[in-house]
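S.K.: Fold the following for me, if possible:
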Amino acid sequence: MSRRQFLRVVAGAGGLLGACRTTGAQPPVGGRAEIRAICFDLFTLFDPRGVERAAEAVAPGQAAELCRDWRVRQFEYAWLRATADQYRDFEFVTGEALDYAAGARGLSLSAAERRRLVAAYSELTPWPDTRAALDAWRRVGLRLAPLANYSPAMLDRLLTHAGLADLFDDQISTDRARTYKPSPRAYALGPTALGVPREQIVFAAFGGWDAAGAAWYGFPTFWLNRLQVAPEALSAAAHATGATLADLAAFVAA
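M.R.: Got it, this is the predicted structure:
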């Protein structure tokens, strides 16, 4: 399918392409391999702020600070365990990080409240443009998969809860490699699972650190900066950035 045909199909998905705002570095001079697949960080497709809303019901007035500390410890514990060869899956690490964050703020969570907050990560709401974009990419024959630090059970519950599971060719959890992004072994699961070389897989990152890791690995990388945060001060950067899946669609079709 030609680039023009691709853009026409994607634009027909509820006006998805709209006014494209793709910015940032462009693909390397000399062109880019034909794109045959997209791997997504989950938060490019799902709004992570749902966790804070769940926390507000448990810790009124403290949810933002609790979730900030919780998120920081999630990353720290995941990477600490991976580095120390003490791997546990992301659901376990999420619980550990919550225990720390609650304790640090003097909160005593019941077992039911703890389960409720951990479960919130598997009950996120898709961004408004998610389904239309995935449907459009499926129609033009691109292979699609999340490539996530979520445990397999968390990933399956999230996609099933949102009714999106059937739109993906695989559900890639870094648990298969018993590590976490940004390890190259985690990103390497994408080409293996999809049967497509890394040069033909666009990686859509939500976090700047994930964009750097994917670029280091060798994916054509797009940073979907949904929340308009500052870029990381790292030597690697995404090939392009944007704020919506319309921007990502234009990058894939370029």
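
S.K.: going forward, measure contacts and count neighbours with C-alpha atoms only.
M.R.: Noted.

S.K.: got the end-to-end distance for stretch 33-52?
M.R.: The first residue of stretch 33-52 is 40 Å away from its last residue (C-alpha to C-alpha, to the nearest Å).

S.K.: buried stuff in it?
M.R.: For stretch 33-52, the neighbour count (16 or more other C-alpha atoms under 10 Å) marks 35-48, 50-52 as buried.

S.K.: Identify the residue nearest the geometric centre of this protein.
M.R.: D41 (1.6 Å; C-alpha atoms, centre = their mean).

S.K.: ok, that residue touching V202?
M.R.: No. Between D41 and V202 there is no contact under C-alpha atoms under 8 Å: 11.2 Å.

S.K.: Following up with a second sequence; could you model it the same way so I can compare the two?
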Amino acid sequence: MNKLKLILFDVNETLLDLSPMEQRMNQAFENENAFKLWFYLMLQYAWVENSIGTYSNLGEVGKATMSMLNKQLGKSVTEQKQQELLRMIRSLKPHPDVKPALAQLKEAGFRLVSFTNSAQQVAEEQMRNAGLDEYLEEIMSVDLVQKYKPAPETYLKAINHLNASPEETLFIAAHGWDVAGAANAGLQTGFIDRPGQALYPLAPTPTYQGKTLLELASQLTTL
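M.R.: Okay, here's the model as predicted:
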């Protein structure tokens, strides 16, 4: 295995805590599962765009699928309220383990880059508002590729842009589908076992696993 040099991080749920947005959305739609339904509906239609060869950024897909959810649940959440809920994704706080872990990894000499399905402008605002931009060499979005993770070309385009190879790159996420996609593209992978998340059993076992990013950072800095 080549010496690890570059670490790519997924953002939503991996670095940032979505629970405040989840609580507000569930309240607005009067359904304890509204946020989860919307999140997976958004991913589903992002992947539909992959399949049919189109690309609308994730903000556009998120807006469209929240409107769909409103209809599916038989609710009448106003467009203004929906926009208010969608804007919350720009100001999420990081999980408590994230800043100390990033500091540890940066101190150890790793190149750190975020790589998200969110639009580039949103990604930059998220990292700035969360206070994570200072740890990152670059903030990247699939806007660069015009295709969503977990398509293999998204990861490969990102590491090519960063002048790295798959073998020397680690991708870290809290989503089984994202870890599976990165592994399929030939990257080393790390899975953060956040509450409610699970690995895809038919995908390769991640190179590293831990309950928190700090656990992964400890593993990586003792290599």
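
S.K.: TM-score for the pair, please.
M.R.: The TM-score (TM-score structural alignment, normalised by the length of the second structure) is 0.92; 221 aligned residues with a C-alpha RMSD of 1.6 Å.

S.K.: give the contact list for A119 of the second structure.
M.R.: A119 of the second structure makes contact with N57, L58, G59, S141, V142, D143 under the criterion C-alpha atoms under 8 Å, 6 or more residues apart in numbering.

S.K.: List the buried residues in the longest helix belonging to the second structure.
M.R.: In the second structure, with assignment by DSSP state H, the single longest helix is helix 34-52. The neighbour-count check on helix 34-52 of the second structure (16+ other C-alpha under 10 Å) flags A34, F35, W38, L41, M42, L43, Y45, A46, W47, E49, N50 as buried.

S.K.: Relative to M66 of the second structure, which of those residues is nearest.
M.R.: Closest to M66 of the second structure out of the buried residues of helix 34-52 of the second structure is W38 (6.1 Å), distances taken as C-alpha to C-alpha.

S.K.: if we can go back for a sec, which position in the second structure aligns with the residue nearest to the centre of the first structure?
M.R.: The equivalent of D41 of the first structure in the second structure is D10 (alignment by TM-score structural alignment).

S.K.: so that match makes contact with I172?
M.R.: Yes. The pair D10 of the second structure / I172 is scored as a contact, 6.3 Å apart, by C-alpha under 8 Å.

S.K.: What are the boundaries of the helices in the second structure?
M.R.: Assigned by DSSP H, the helices in the second structure fall at 19-29, 34-52, 58-72, 79-87, 98-107, 120-130, 152-161, 176-184, 213-220.

S.K.: just so I know, which of those lies nearest F191 of the second structure?
M.R.: Among these, helix 176-184 sits nearest to F191 of the second structure (C-alpha to C-alpha), with 6.8 Å.

S.K.: for the contacts of A119 of the second structure, which one is nearest L220 of the second structure?
M.R.: For the contacts of A119 of the second structure, the residue nearest L220 of the second structure by C-alpha to C-alpha is S141; the value is 24.6 Å.

S.K.: State the distance from that closest one to E60 of the second structure.
M.R.: S141 of the second structure is 14 Å from E60 of the second structure, by C-alpha to C-alpha.

S.K.: Can you tell me which of the helices of the second structure is most buried?
M.R.: Of all the helices of the second structure, helix 176-184 has the most neighbours on average by mean count of other C-alpha atoms under 10 Å, namely a mean of 22.

S.K.: what's the distance between V252 of the first structure and R36 of the first structure?
M.R.: Distance, V252 of the first structure to R36 of the first structure, by C-alpha to C-alpha: 9 Å.

S.K.: how about TSV for the helices of the second structure, with distance to L202 of the second structure added?
M.R.: As requested, the helices of the second structure are exported to TSV (distance: least, C-alpha to C-alpha, whole Å):
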stretch	distance to L202 of the second structure
helix 19-29	28
helix 34-52	19
helix 58-72	27
helix 79-87	33
helix 98-107	28
helix 120-130	30
helix 152-161	17
helix 176-184	9
helix 213-220	22
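
S.K.: Since that was my last question, I'll sign off now.
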